[in-house]
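**Student:** Make a model of this:
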Amino acid sequence: MTRAFLAAQYVRDLPLTDEGQQLIYDTKLQGFGLRVGTTRKAYFCEGRTGGKKRRVTLGSADQIPIETARKLAKKAMAEMADNIDRNADRKRARKEAIPLAQASEAFFRARELRPKTRYDYERVLQRHFSDWLDRPLQEITPNDTVVRFDHISVTSGKASASLAVRTFSSIWNFTRHAYADEDGNPILRECPTQRISALKKMHKPVRRQEYVKDFGRFFSALESVQSFDFKIYFELLARTGARRSEISNLRWQDVDLEHQMFVFRDTKNHRDHWLPMSEQVERMFLLLRQRYGEGPYIWGQAPLGDPRKSLASFRNAYGAPLRAHDLRRTFSTLSERLGIPHYSIKHLLNHVTDGDVTGGYIIHDPERLRPEIQRISNEIDALSL
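**Tutor:** Predicted coordinates:
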């Protein structure tokens, strides 16, 4: 520790350090000092706040006269004596000034999001909150979120408004807990979107009820589509209950024709999902193997392309706006109708059972599902007659 009388001439003539920093304490005012670094000199003062030692930077020695620095030091030390932590206040102010864009980037870095999930978050931010990205979170009021929610509801629909609120709330709540004071207390207030819920404005989700009721019409419409790939793709969705991305990205390395099994890797619930093949599904895989056996994907050299054109053709022939996910609903509806046990249906659909104590005691064996998935495929054939 170096002590010296910090006169103006002494401070001006003191050379910068070659590396690191040097602290020089004033012999006239206890707790007041000069920090000398490699590029600048700055005045500081030290004291205790809440039983903890604190060092407060007062300003650059090139800009503040020495007597002014001493006055600032006395004021800062008086504040510390009254348990006012200026450093904590500065940190709090910086954290409170975090803009939405910075908060969202920190959220993306901390969360292990799939590329598609991150894309969806970013799309919502750009579409509905682009004018808020540079705005500090603390400036966004509860009434701001209510007005924005109502606007999105009118211009983009109720589902988009609800998704926007959930996206904004996720980022805000993460930031609230990520940026806290030294004791772990959140600096940000509670998420302002809570006012939307308090006013009972959140739209209740309406689940689609569409599913295939007439498989004769379904297969007739499917046959009218020119695309071979789409025919196989849509029928696989109906016979396996898989999600569309699982089928469109399936690779041959994950298809075991010898044992009539296939697996969807790293699915929505971050698990591999094994399924046995029904006889009908096996025949479709053999057709694809015959056609695209040399490619890494079951569709050839790349995942399945955009099916929207073929889907539109199918819908025109089918006479209803059937979606890919409606086939998953059809699969589960048939499963329940056939009396397949509840836990078997959950495993067939790859739904998480972690929160279910009883489900946690049931060891999942994919082979056990073979009779069940065969029954579903047979029922589809019977309903198409």
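
**Student:** can we go C-alpha only for contacts and neighbour counts from here?
**Tutor:** OK.

**Student:** OK, contacts around the residue nearest to residue 23 when sequence neighbours are not counted?
**Tutor:** Nearest residue to residue 23, sequence neighbours excluded (C-alpha to C-alpha, 6 or more residues apart in numbering): residue 35, at 4.7 Å. Neighbouring residues of residue 35 by C-alpha atoms under 8 Å, 6 or more residues apart in numbering: 21-24, 41-44.

**Student:** Among these, which lie within strands?
**Tutor:** Judged by DSSP state E, strands contain the following of the contacts of residue 35: 22-24, 41-44.

**Student:** Give me the buried entries from these.
**Tutor:** Among the ones in strands among the contacts of residue 35, the ones that count as buried by 16 or more other C-alpha atoms under 10 Å are 22-24, 41-44.

**Student:** okay if I get these as a markdown table plus distance to residue 284?
**Tutor:** Formatted as a markdown table, those follow (distance: C-alpha to C-alpha, whole Å):
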| residue | distance to residue 284 |
| --- | --- |
| 22 | 76 |
| 23 | 77 |
| 24 | 81 |
| 41 | 76 |
| 42 | 75 |
| 43 | 77 |
| 44 | 76 |
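
**Student:** this one as well, want them side by side:
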Amino acid sequence: MTLRSSSVQLTPIKTRAVTATGQDKPPNRGVGSTICASFVTEMAIVTLSDALIGKGAGKAGSVLRDRRLCGLCLRIGARTQTFVVATTSRGKQIRVTLGRWPLLTVDEARELALPILRRCRAGEYIVAPVRAQLPTLRQVLPEYGKAKKVKASSLARYESVLKTHFADWFDRPVSALKEPAFGAHCYAFAQTKGAAIVDLGRGLVGSIIKFLFAVHSVSIENPFLRLSAAGLMPDRPQPRSRNLGERDLPAWWKAVDSLPERQGDYLRLIVFTGLRKNEGRAVRRRDVDLDNKVLSIPETKGKRPHSLPITESMRHILVRRCHGLEPQQLLFDGLSADHVTEMATRAGAPEFTLHDLRKLLASIGARLEIGDAILRRILGHAPKRGDVLHRHYVSLEAADIGESLQRIQSTVVQSSAKPIL
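**Tutor:** Reported below is the predicted structural model:
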């Protein structure tokens, strides 16, 4: 190594290949004979100084090692010169970037490198693991949905809520939810939006925060819990009132009977069974066992299978709808559940929702003094978690509720004959 015109002349590292017997191995000029470029980086040992670096010491791609402090290096790039600590600790290579010259002088670099080198020599230096980049809310949502087995329709709704009401955080790392700005936004959201959307938003955000802690070990305080503890959250939304009563059934039946057969059969099946609108639409031919008189619902809102006995009132409807269908075909394929209610209303039925029919069936059952366990079984509701008797001991089959369901259906039909005074 010689210095010429204030620049460093570097000597490349030379290697010699030998055979197992110690003799020189002839050079292989074929594929794979080139040594890795990072391994043969030109290196020189010099006394680093600001003056030397300023005059252009070394060419781009070379590394200068400091003679005064072994382990301190200067990595020379096309536009920058960077101080680096290059040494080993307990048999492992250690590379620590200190900073760039001239923002960092040679003396400052030596001062920073010295304690690192001492710890490496003592075997005490621990390389901090690279922190994984946290996902964004957009990336977490599908993962959350898969883990929680959320239906596609519900997942689309959750995404819409986050995009609409939490747009500023949707494409940012989830660590941004720790910021005070997010807490302030949640407060504004709770004070300015309707009770139903606030209830959905607080539940969704809280559930995602719990998921992040369990899966990604990210601890985030739920802003809605703080607001609730301070009494700053609005009241929970009240259940929607039922619009359709028993006294409305004569007009309702008259309107339903005037509808096309498929739409009319759908509404009749809902009022006789209390099925949710999507459960009724999803019934396939293979779900109807006319021989054993059982109607099966593979998956309900609670993600559980459900079954009902096929009564005489239901049998006429199901026989018509199953005629000529393959096992996988839907009984009400292409039918819009919401559009059916509009058709019935235009035909003279009182204003109602499909959920009103479910509530009507439950109300009639309660008035007939049918037990809670049987009503829950008809509606496909699970007992409360604390109800050990009905959650773990009482098990009712479809045949066990047939008589009670027939009583409710008979009352529904009788109520249509004349108004209830």
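
**Student:** from the contacts of residue 35 of structure 1, which is closest to residue 354 of structure 1?
**Tutor:** Proximity of the contacts of residue 35 of structure 1 to residue 354 of structure 1 was ranked by C-alpha to C-alpha; the top entry is residue 21 with 54.0 Å.

**Student:** Tell me which residue of structure 2 lines up with that closest one.
**Tutor:** Taking TM-score structural alignment, the alignment leaves residue 21 of structure 1 unpaired with respect to structure 2.

**Student:** Quick check: residue 246 of structure 2 touching residue 415?
**Tutor:** Yes. With contact defined as C-alpha atoms under 8 Å, residue 246 of structure 2 reaches residue 415; the gap is 6.5 Å.

**Student:** re earlier: secondary structure element holding the residue nearest to residue 23 of structure 1?
**Tutor:** Using DSSP states H and E, residue 35 of structure 1 maps to strand 32-36.

**Student:** chain center to that strand, what's the gap?
**Tutor:** 46 Å (C-alpha atoms, centre = their mean, to the nearest Å).

**Student:** Ok, stretch 195-215 of structure 2 next?
**Tutor:** In terms of C-alpha atoms, centre = their mean, the centre of stretch 195-215 of structure 2 is found 11 Å from the chain centre.

**Student:** Next: stretch 152-165 of structure 2.
**Tutor:** 10 Å.

**Student:** quick one: buried residues of that stretch?
**Tutor:** Under the neighbour-count criterion of 16+ other C-alpha under 10 Å, stretch 152-165 of structure 2 has 155, 158-159, 161-163, 165 buried.

**Student:** same thing with stretch 300-317 of structure 2?
**Tutor:** For stretch 300-317 of structure 2, the neighbour count (16+ other C-alpha under 10 Å) marks 306-311, 314-315, 317 as buried.

**Student:** Stretch 155-170 of structure 1 now?
**Tutor:** Neighbour counts over stretch 155-170 of structure 1 (16+ other C-alpha under 10 Å) mark 158, 160-162, 164-165, 167-170 as buried.

**Student:** What residue, apart from its backbone neighbours, is nearest residue 340 of structure 1 spatially?
**Tutor:** residue 372 (6.9 Å).

**Student:** Helix or strand: which one has the counterpart of that neighbour in structure 2?
**Tutor:** In the superposition onto structure 2, residue 372 of structure 1 corresponds to residue 404 when matched by TM-score structural alignment. Residue 404 of structure 2 is part of helix 402-415, with elements assigned from DSSP H and E.

**Student:** Please name every helix or strand in contact with that helix.
**Tutor:** Secondary-structure packing of helix 402-415 of structure 2 (3 or more C-alpha pairs under 8 Å, 6 or more residues apart in numbering; DSSP states H and E): helix 249-257, helix 261-273, helix 354-367.

**Student:** same thing but 10 Å
**Tutor:** Contacts defined by 3 or more C-alpha pairs under 10 Å, 6 or more residues apart in numbering; DSSP states H and E place helix 402-415 of structure 2 against helix 249-257, helix 261-273, strand 306-309, helix 312-322, helix 354-367, helix 372-379.

**Student:** Deepest in the core, which of these is it.
**Tutor:** Highest mean neighbour count of those: strand 306-309, a mean of 22 (counted as mean count of other C-alpha atoms under 10 Å).

**Student:** Output the residue interval of structure 1 matched by it.
**Tutor:** Counting by TM-score structural alignment, strand 306-309 of structure 2 sits on residues 273-276 of structure 1.

**Student:** check the fit of the matching stretch onto structure 2 and give the mean distance.
**Tutor:** Following the fit onto structure 2, the mean deviation recorded for stretch 273-276 of structure 1 is 0.8 Å by mean C-alpha distance after the TM-score superposition for structure 1.
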